[in-house]
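Undergrad: sequence and predicted model, in that order:
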Amino acid sequence: MQPLSGQSHDLTPSKVIILDRDGVLNEDSDDYIKSLDEWRPYAQAIEAIARLTRHGWTIAIATNQSGVARGYYDETTLQMIHDDLCERVSAAGGTIAHIAYCPHGPDDGCECRKPKTGLLDQIQHSLKLDSLQNAWMVGDSRRDLEAGIAKGCHPVLVRTGKGRRTEARGSLGQARIFDDLAAFADYLIEN
């Protein structure tokens, strides 16, 4: 199942949420998520995406996947993981509008690896938005938040994945902090 793209009908940046993947939607690993068997989604995150979708939010994903450049897994394996993610979200009643990923290593000099904004630029183009001003960027690392801030997004740190370590380092500025994606979804839906 491919993520939907080009959902341009009545999209406003204030109803767009961009999510990092590892540590936000699934358990992260310092050894990388190299196979579908190693990919363990958080049930609460899948349900949170579904609830947000039902409340009119457009969900996209921006994920650094340097394991491709390092040779730990290939893009076919990455697509299998993303297909599984989309199927789980769909089964829960939600939709992922677009998945953007960077397959490059940290020293490749690309424009897509967060904290650069190339992945967010891809999402903006795919969703046919004039800007991402006032969209939400949710991540568990400083580089996620920095990419979002550079595009005018509201930064959100979740404490799952590497989030607690990121929070402990401090200096997160304007970022809102939530225990997990479900708590952030509760906040948006209630407000």
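TA: Looks like it came in fine. Numbering: from 1, shown residues only.
Undergrad: going forward, measure contacts between C-alpha atoms and count neighbours the same way
TA: Noted.
Undergrad: what segments of this protein are helices?
TA: For the chain, the helices defined by DSSP state H cover 43-54, 75-91, 118-126, 142-150, 163-169, 181-190.
Undergrad: any chance of the ones you listed in CSV, plus mean neighbour count and distance to residue 67?
TA: Output for these, formatted as CSV (neighbours: other CA atoms under 10 Å; distance: least, CA to CA, whole Å):
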stretch, mean neighbour count, distance to residue 67
helix 43-54, 20, 23
helix 75-91, 17, 10
helix 118-126, 20, 16
helix 142-150, 22, 17
helix 163-169, 15, 20
helix 181-190, 16, 24
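Undergrad: for comparison:
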Amino acid sequence: MPTSSDPSAVLFDRDSTLVVDVPYNGDPDLVRPMPGAVEAVAAVRAAGVPIGVVSNQSGIARGLVTRDQVDAVNARVDELFGGFDTWQICPHGPDDGCACRKPAPGLVLRAAEALGVDPVGAVVIGDIGADVGAAQAAGARAVLVPTPITRAEEVAAAPVVAPDLLAAVRVALAGGAG
């Protein structure tokens, strides 16, 4: 059962946060959880906090994968993790000027609306500055979990940095996300 110190929701980036990044993946058989990710999501679920995924998928706009392929990959992620309460996907390319592509706030705001929660109480966990930026633009809190692709300046600018996803979830559930 959630308490007043719990986040209203925890929203995860997909690639390099929940699952190993396979660029423009359209094949569910290639989905592999990041180390500790299944346990991290289970911890949020056990705390009774709504969970969602917010993911840029520009491969759709680029014609490298179809929406059906992305949906099939997401269904496999759901299978491996026990399901998410909402999936919010940006199918646009970097130059499309949409309001949903991270670091814009659209995905976070749509996820909060779908979950019926205030985005200000939500925590976004991701691996790059765009994830942090989307959280901040939506008024949510952010926890960065750096990977080898995370730039040093993104780590330096992040309000909260965790060494791995389970640590990020612990911070989020303790109310320590920035």
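TA: Sure, I can see it. For clarity, every value in this text was computed on a predicted model and none was experimentally measured.
Undergrad: export the helices of structure 1 as a markdown table, with columns for distance to residue 101 of structure 1.
TA: Converted to a markdown table, these look like this (distance: least, CA to CA, whole Å):
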| stretch | distance to residue 101 of structure 1 |
| --- | --- |
| helix 43-54 | 18 |
| helix 75-91 | 9 |
| helix 118-126 | 7 |
| helix 142-150 | 13 |
| helix 163-169 | 20 |
| helix 181-190 | 20 |
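Undergrad: quick one: closest of those to residue 23 of structure 1.
TA: Nearest to residue 23 of structure 1 among the helices of structure 1 is helix 163-169; the distance by CA to CA comes to 7.6 Å.
Undergrad: what about the aligned residue in structure 2 for residue 113 of structure 1, how many residues nearby?
TA: Counting by TM-score structural alignment, residue 113 of structure 1 corresponds to residue 101 in structure 2. By other CA atoms under 10 Å, the residues close to residue 101 of structure 2 number 27.
Undergrad: so who does the closest residue to residue 101 of structure 2 other than its chain neighbours touch?
TA: Among residues not flanking residue 101 of structure 2 along the chain, residue 90 sits closest, at 5.5 Å (CA to CA, 6 or more residues apart in numbering). Shown in contact with residue 90 of structure 2 (CA atoms under 8 Å, 6 or more residues apart in numbering): 55, 56, 57, 58, 100, 101, 107.
Undergrad: which residue in structure 1 aligns with the third one?
TA: Yep, that's residue 57 of structure 2 we're talking about. Using TM-score structural alignment, the equivalent of residue 57 of structure 2 in structure 1 is residue 65.
Undergrad: right, and that match touches residue 106 too?
TA: No: with contacts defined as CA atoms under 8 Å, residue 65 of structure 1 does not count as touching residue 106, sitting 10.0 Å away.
Undergrad: higher neighbour count, the two?
TA: Shown here are residue 65 of structure 1 and residue 106; by other CA under 10 Å, residue 65 has more neighbours (21 against 13).
Undergrad: what is the burial count for the spatially closest residue to that one that is not a sequence neighbour?
TA: Among residues not flanking residue 65 of structure 1 along the chain, residue 103 sits closest, at 4.9 Å (CA to CA, 6+ apart). Neighbourhood size, residue 103 of structure 1 [other CA under 10 Å]: 21.
Undergrad: contacts only, for residue 103 of structure 1.
TA: Residue 103 of structure 1 makes contact with 64, 65, 66, 67, 68, 69, according to CA under 8 Å, 6+ apart.
Undergrad: ok, now which ones touch the closest residue to residue 118 of structure 2 other than its chain neighbours?
TA: Once flanking residues are discounted, residue 118 of structure 2 sits nearest to residue 112: 6.1 Å by CA to CA, 6+ apart. By CA under 8 Å, 6+ apart, residue 112 of structure 2 lies in contact with 9, 118, 119, 122.
Undergrad: re the thing from before, now check structure 2 for the residue matching the residue nearest to residue 65 of structure 1.
TA: When structure 2 is aligned by TM-score structural alignment, residue 103 of structure 1 is paired with residue 91.
Undergrad: to which residue of structure 2 is residue 123 of structure 1 aligned?
TA: Aligning on TM-score structural alignment places residue 123 of structure 1 opposite residue 111 in structure 2.
Undergrad: quick check: its match touching residue 54?
TA: Yes: with contact defined as CA under 8 Å, residue 111 of structure 2 reaches residue 54; the gap is 7.3 Å.
Undergrad: overlap in contacts, the two.
TA: Residues touching both residue 111 of structure 2 and residue 54 (CA under 8 Å, 6+ apart) are 11, 87, 88.
Undergrad: thank you, goodbye.
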